[in-house]
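*Asks:* Coordinates only, no sequence provided:
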């Protein structure tokens, strides 16, 4: 389902009798899901591609706007305006309504107000079909966190999870700590694909993230920033992966460190890695692979099918394998 120019979500119109197994929703923004295919986990494979601000509970955007207007009329909320054509005879004020701000206020009230119930709004169905979830770019980690809060019965049922966040648009609606707490609880998850960049405010968040991987996964595909190889905590990753008690069911591993970013003082935007940086990332990955020892883990190349399908996603740097040969998987 492609939302088109207006980025609206129209999942409510999907006929519920359709035998859908794979549902892809692309580019929709700032609305609440309505379809039982999503909210009740009826679809086996759900993909949220380049979406932003989608919600799985609470009022719709229209309901949020209406409630805000009524609160302003009662004097319980403040209206916000901008001035256009200032200094001309046509100068006037336009009222601005920020849906992300209204959404944030609603979520904050639900999960911090002791008088509010934090129980999920959607009743738990007898059977959940959703086993594969992919949330790709924009606020992917934030979206996944919101889904976990609203639909825990779906998230805890997942067998495969693919999260991709490399552009720094995350965590506008939920705290990063929520995401930090979720993954270790996914005890049914078997495959975890995680592509993540230097997007966290806290310097040690990603360098210590190896502790948060779902505990029972048999397949891990990880693509991250080269900065991880330079971290003082990289040694802990090596020690963890060398320990048979860490991710004890791990059988297949892909691990690449090829993402590079400008300094935070320069905006922190993604950039092309230098060859020396790629060599450093490749050497760090070789250390990790060598440390696997007799664990019997099969090391495989990282393949990103979405990057192969869409120009919106960067493929693994083509120099990666050239620099490291077979060791650069």
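*Replies:* Perfect, thanks for sending it. This is a predicted model, so every value here is computed, not measured.

*Asks:* make it CA atoms for all contacts and neighbour counts henceforth
*Replies:* Noted.

*Asks:* Spatially nearest residue to residue 288, not counting backbone neighbours?
*Replies:* Among residues not flanking residue 288 along the chain, residue 238 sits closest, at 5.3 Å (C-alpha to C-alpha, 6 or more residues apart in numbering).

*Asks:* any idea how far residue 229 is from the one you found?
*Replies:* As judged by C-alpha to C-alpha, to the nearest Å, residue 238 and residue 229 stand 10 Å apart.

*Asks:* Use this one as the comparison:
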């Protein structure tokens, strides 16, 4: 299956829907392959998994589908038969075939939101960096209701194209909080293996502009994952480490490239907020300061990439319109 072409940099509902459809088409093929391979003797409801594949191909589904699929692939690769049987049983759950619903959904890390065993499954998929173990907790009900309202207010500050694209590539937001006392607090996370969702720390106060920028940040990662079909942006080995524009610690080039592309998207989002006429004086000051920081971090990331990055074909296609946009703002090469 070929990669989708990289469209213009401006977000849109059409681009989001196209990326989601492309990811789901590949996922549906993989689910059929899992059902076929299970015929070799792994006990499971193959018909239910094929039915899930048909649903995935036909319409958007909840992020739990990709999470459960990732768990199944991980278990099969590890040749862990009990884990494989459990993962395939989870894929057979009819609840996974339902569409996510028409509105953006804010949920938290609990089975009531994510399905039986869902909290642990989402944790396992998110906790993929052994150097920085995941340290997040679910929100309690009052905080979750408040978080949903805060997300709605923040997204309302973004241009319609952003809001509509986010609704296509990440209609679910996993609201969590950091552990009290941790020196480094979790801010947010996006993974191709969470397709349809990203996680945000909504357990601490943020100005609506800061929250809107964070949403643009995380959804930007989702869009880039869609543009590359979860493949790498760069060909640099993961073992190589470089200075990162967004992290204190040195990072692999893949992370730096993702961060740099996403900074361009954040710049576009904040510029749109500044030009909307909807911000008060305090909001304009916050947005203007944020724009300066974003431009500085983008230039730093691009400088590291210019010296060391080896872009893949998909990475180069995704970066071309991002660089063109930032260059039009007088930032970059």
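*Replies:* Okay, I see it. Note that the structure is predicted; figures quoted are calculated from it, not measured.

*Asks:* Superposed, how do the two chains score by TM?
*Replies:* Remark: TM-score between the superposed chains equals 0.30 [TM-score structural alignment, normalised by the length of structure 1]; 166 aligned residues with a C-alpha RMSD of 6.7 Å.

*Asks:* burial of residue 271 of structure 1, as a residue count?
*Replies:* 10 (other C-alpha atoms under 10 Å).

*Asks:* That one and residue 277 touch, don't they?
*Replies:* No. Counting by C-alpha atoms under 8 Å, residue 271 of structure 1 stays clear of residue 277, with 11.8 Å between them.

*Asks:* And residue 259 of structure 1, how close does it get to residue 252 of structure 1?
*Replies:* Noted for residue 259 of structure 1: a distance of 22 Å to residue 252 of structure 1, by C-alpha to C-alpha.

*Asks:* Please apply the same query to residue 80 of structure 1.
*Replies:* Relative to residue 252 of structure 1, and taking C-alpha to C-alpha, residue 80 of structure 1 is found at 53 Å.

*Asks:* what does residue 306 of structure 1 give?
*Replies:* Residue 306 of structure 1 is 20 Å from residue 252 of structure 1, where distance means C-alpha to C-alpha.

*Asks:* repeat for residue 132 of structure 1
*Replies:* From residue 132 of structure 1 to residue 252 of structure 1 the distance is 18 Å (C-alpha to C-alpha).

*Asks:* Counting neighbours around each, name which of these two comes out higher.
*Replies:* Legend: neighbour count by other C-alpha under 10 Å for residue 132 of structure 1 and residue 252, higher for residue 132 (21 against 16).

*Asks:* packing partners for the helix or strand containing residue 295 of structure 2?
*Replies:* Assigned by DSSP states H and E, residue 295 of structure 2 falls within helix 281-308. Helices and strands touching helix 281-308 of structure 2, by 3 or more C-alpha pairs under 8 Å, 6 or more residues apart in numbering; DSSP states H and E, are helix 208-227, helix 253-275.

*Asks:* Next, the buried residues of it.
*Replies:* Buried positions in helix 281-308 of structure 2, judged by neighbour count with 16 or more other C-alpha atoms under 10 Å: 283-284, 286-288, 290-291, 294-305.

*Asks:* longest strand anywhere in structure 1?
*Replies:* Secondary structure of structure 1 per DSSP state E: the longest strand is strand 252-261.

*Asks:* which helices and strands sit right next to the helix or strand that that strand is followed by?
*Replies:* Next helix or strand after strand 252-261 of structure 1 toward the C-terminus (DSSP H and E): strand 270-271. Judged by 3+ C-alpha pairs under 8 Å, 6+ apart, strand 270-271 of structure 1 is in contact with strand 252-261.

*Asks:* about what we covered before: residues in contact with the residue nearest to residue 288 of structure 1?
*Replies:* Shown in contact with residue 238 of structure 1 (C-alpha atoms under 8 Å, 6 or more residues apart in numbering): 287, 288, 291.
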